[in-house]
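S.K.: Using only what follows, build the 3D model:
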Amino acid sequence: MSHAVTTRTLGGVRIKLMRGAAPPGGGAPLLFLHGAGGASAWLPFMDRLAQRHDLWVPEHPGFGDSDTPPWLKRVEDLAYYYLDVLAELDLTGVHLVGHSLGGWTAAALAIKDCSRLASLTLIAAAGVHVHGVQRLDNFMGNPEQTLRGLIHDQRIADQLLALDVPPEERDRQLKNRFTTARLVWQPRSYDPYLPPWLHRIRVPAHVVWGEHDRLFPLRIGEEYQRFIPGARLSVLPGCGHLPPMEQPEPCAAAVLQFLASVEGRA
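M.R.: Sure thing, here's the model as predicted:
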C-alpha cells in the first residue's frame, strides 16, 4: 500500500512523519508510536494496518531524522508532546498503538488524557517493572548480541544481520540509542510511578506480547493487563520482543481484530 513520507513541524518540533494512504471511505485514525529502534522504514506490519486505518507513524523527537528539542529528557515529555500533536492535528477517535518505548509513551499519554482516544494497544511495552523477573539489558553487548536477544527466531535475526546497512542509517541508529539512553537509563526502562495510575485508562485496552520476550518478559505484559481496567491480553507464540518485525502478520491481525471489536465490526 502506498504511503507518504514528509517532514513537518508538529508541536513546535520538526519531525519525520510517515502516513498510510487512507482506505476508501476514510478509516479511523491510528497513531503508531515506535520503539527504541526508531521508524526509519515503512514495515509490512504498517502496511497491513494502513489497509484498514488512516495510519500516522511519526518519528519521535530526538530519533532518526527528527530534531532533538532541549526539553526532551523523560518519557513523560514524549507523552505530553503527543497530546499536543493530537490537539494540533485535531484528531479524535484515535486508536493509539505503541511498541516498546512507544508503548510506555502511549500508556503515559492515556493516563493523562483519553479524550481523543478510541482505544489503546500496547505491544511489548516498556514502563513497568516486576520484582524478580530477569530482563535482558539492551545497553550491554554489541549490536549483533542485542538484536539476537530481541528476536526469538534466530533465522530472522540472521536475515536482518545480513542486510547491508548504509552509513546514514547507522548514524540514525546511534542517535536513537543515545536518545533512548537519555529517556530510560535510570531506572532502566521503567517508571515506578506508572502502575498506580494505569487505572485511569478509560478506553478499551489491548496488551500484545511475544511469548519469548527477553527484554520485557511476558510477566510484565500480564502486569499491564492486571492494572488497566478490562484490558485484553494476546500472546504471540514463538515471538520475542519485536512482534511487528518478527511476526508482522500475526501481530497486525491481533491488533486489527481488537480494533474491529472496538468499532463493533467483529
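
S.K.: going forward, measure contacts between C-alpha atoms and count neighbours the same way
M.R.: Will do.

S.K.: and the gap between the most centrally placed residue in the chain and Gly12?
M.R.: Closest to where the C-alpha atoms of the chain average out (CA atoms, centre = their mean) is His99, at 2.2 Å. For His99, the distance to Gly12 equals 24 Å [CA to CA, to the nearest Å].

S.K.: cool, Arg172 as well?
M.R.: Distance check for Arg172 against Gly12: by CA to CA, it reads 21 Å.

S.K.: Which one of those two is surrounded by more residues?
M.R.: Ranked by neighbour count (other CA atoms under 10 Å), Arg172 and Gly12 place Arg172 first, with 20 against 11.

S.K.: who's in contact with the helix or strand containing Ala253?
M.R.: Using DSSP states H and E, Ala253 sits within helix 248-262. Helix 248-262 has contacts (CA atoms under 8 Å, 6 or more residues apart in numbering) with 44-45, 48-49, 52, 95, 118-119, 121, 204, 206, 208, 234, 236, 243-244, 266.

S.K.: show me where the stretch 101-250 of the chain has helices.
M.R.: 101-112, 143-150, 154-161, 167-184, 218-227, 243-246, 248-262 (DSSP state H, counting those that start in this stretch).

S.K.: Show me which of the contacts of helix 248-262 are buried.
M.R.: For those, a neighbour count by 16 or more other CA atoms under 10 Å gives the buried set as 44-45, 48-49, 52, 95, 118-119, 121, 204, 206, 208, 234, 236, 243-244.

S.K.: Just the buried residues of the one helix or strand Thr9 maps to, please?
M.R.: Element membership for Thr9, per DSSP H and E: strand 3-10. Neighbour-count burial for strand 3-10, with 16+ other CA under 10 Å as criterion, is recorded at His3, Leu10.

S.K.: and this one, so I can compare the two:
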Amino acid sequence: MSHLLLDRRIRTDGFERLEIDVNGTKTVVYTAGSGAPLVYFHGASTFHGFEFARNWTNSFRVYLPYHPGFGESPYSKEITSTTDYINHYNNLFEMLDLSTLNLAGCSLGGRLAAEFALTHPERLSSLTLICPAGLHCREYPMTELSNIAPENIPNYLVKDLNILTPYLPSEYDEDFVSKRNWENFTLESILDGGSFESPLINSKLSTLRTRTLIVWGDNDNLIPMQQAYRWQGKITNSQLKIIKNVGHLVLDESIEARDVIRDFLKS
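M.R.: This next block holds a predicted model:
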C-alpha cells in the first residue's frame, strides 16, 4: 500500500503538512505553533487524530509525525522493529534540525519515546510518558489486544465513549477498516513476538536520567494505572500525575492532562 489517506474525521486545519523522505521512507509530519520543539509519538492507532495537540501550539512548536505504516505515512519494509523506528526518528530529527527537543509519547508511542530517551538522551530536554507500553509488570499486565473484539476496543480506550464517537463510523466503512488493518499489520511487524514489552526498557530504564513526567488515567482498562508507580520507581528524575475519571487516551479525554504537560515543559 503506497499511501494511507488521512481519516476524513480528523481535523488538520492550522497545521502545516510536511512530507519528508528519510533514507527512502516517506514520513508525514504535521506541525504548528512556535517556541521550543515538542514532538509527540502516537500510539498503535491513529483514527482519533491529534486534536488535543492544539492546546500546546501557543507555547511550543509542535511536531506530530505519523510512524511509517500508520496514518498517512506509508508502510516501509525497511522498518521491522522498534529499534528501526528509533533510528528513523533520530534521522528525521536531524533533517528537521532538531538538535534538542521535548519528546512525548502515548502507549506504543510512550514505549518508543522511552527507548529513544535511553539511546539518545543527549537530544532530549524532557520526556513525557503518557500511559506508556513496554514495561514488564506481572501483577498488573497490559490487556491482550488480540482477546478484544474490535467493536469493544473503544471501551478499553476511554471512559467516556462520546469522546471517540466523532471519529468512528456509524456503519461499516471499508476505508476505515482498511486503515486499521494496515496499522495492525504494521504493529505486528515491529513487535518482537507480538509483545508490547521492551527488552531495552526492562533492562535499562533505571539508567534513564532525562527529566520525565509520567501521566496516567485512573480508569485505564488497557494498561493498568498501577504500572505508573513502577515507571516512577525506576526513573530517578521523574514525577507522576494521575488524572481522575479518564481512560487510556488521557489526552483526548482530559484538558487537565494537556495543561499538566504544558506546565511541566514550561517549568
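
S.K.: just to revisit the earlier point, for the strand holding Thr9 of the first structure, give me the average deviation versus the second structure.
M.R.: Strand 3-10 of the first structure differs from its equivalent in the second structure by a mean of 1.9 Å after superposition (mean CA distance after the TM-score superposition for the first structure).

S.K.: What is the corresponding segment of the second structure for that strand?
M.R.: Alignment of strand 3-10 of the first structure against the second structure: residues 15-22, by TM-score structural alignment.

S.K.: which SS state does the counterpart of Ala87 of the first structure in the second structure fall under?
M.R.: Per TM-score structural alignment, the equivalent position to Ala87 of the first structure in the second structure is Glu94. Using DSSP: H, G, I helix; E, B strand; the rest coil as the criterion, the local structure at Glu94 of the second structure reads helix.

S.K.: give me the number of residues near Glu94 of the second structure?
M.R.: Close neighbours of Glu94 of the second structure, defined as other CA under 10 Å, add up to 12.

S.K.: State the span of the second structure onto which stretch 172-179 of the first structure is aligned.
M.R.: Stretch 172-179 of the first structure corresponds to residues 179-186 in the second structure, going by TM-score structural alignment.

S.K.: average gap between that stretch and the first structure?
M.R.: Superposing on the first structure places stretch 179-186 of the second structure at an average distance of 1.4 Å from its equivalents, by mean CA distance after the TM-score superposition for the first structure.

S.K.: What are the contacting residues of that stretch?
M.R.: The contact list for stretch 179-186 of the second structure (CA under 8 Å, 6+ apart) reads Leu4, Ala44, Ser45, Phe47, Gly69, Phe70, Gly71, Tyr75.

S.K.: repeat for stretch 105-119 of the second structure
M.R.: Under the criterion CA under 8 Å, 6+ apart, residues 40-44, 82, 85-86, 103-104, 124, 127-134, 196, 198, 200-201, 204-205, 207-208, 210, 249 lie in contact with stretch 105-119 of the second structure.

S.K.: Out of those residues, list just those in strands.
M.R.: Judged by DSSP state E, the contacts of stretch 105-119 of the second structure include Tyr40, Phe41, Leu103, Ala104, Leu124, Leu127, Thr128, Leu129, Ile130 as members of strands.

S.K.: for the third one, what are its contacts?
M.R.: By CA under 8 Å, 6+ apart, the contact list for Leu103 of the second structure reads Leu38, Val39, Tyr40, Phe41, Ala113, Leu124, Ser125, Ser126, Leu127, Thr128.

S.K.: Farthest pair within those residues?
M.R.: Longest distance between any two of the contacts of Leu103 of the second structure is 15.7 Å, between Phe41 and Ser125; criterion CA to CA.

S.K.: tell me how far stretch 135-142 of the second structure is from the chain's mean position?
M.R.: Averaging C-alpha positions (CA atoms, centre = their mean, to the nearest Å) puts stretch 135-142 of the second structure 19 Å from its chain's average.

S.K.: Same question for stretch 22-40 of the second structure.
M.R.: 14 Å.

S.K.: Same check on stretch 131-143 of the second structure?
M.R.: That offset, for stretch 131-143 of the second structure, works out to 16 Å (CA atoms, centre = their mean).

S.K.: buried stuff in it?
M.R.: Across stretch 131-143 of the second structure, burial judged by 16+ other CA under 10 Å covers Cys131, Pro132, Ala133, Gly134, Leu135, His136, Met142.
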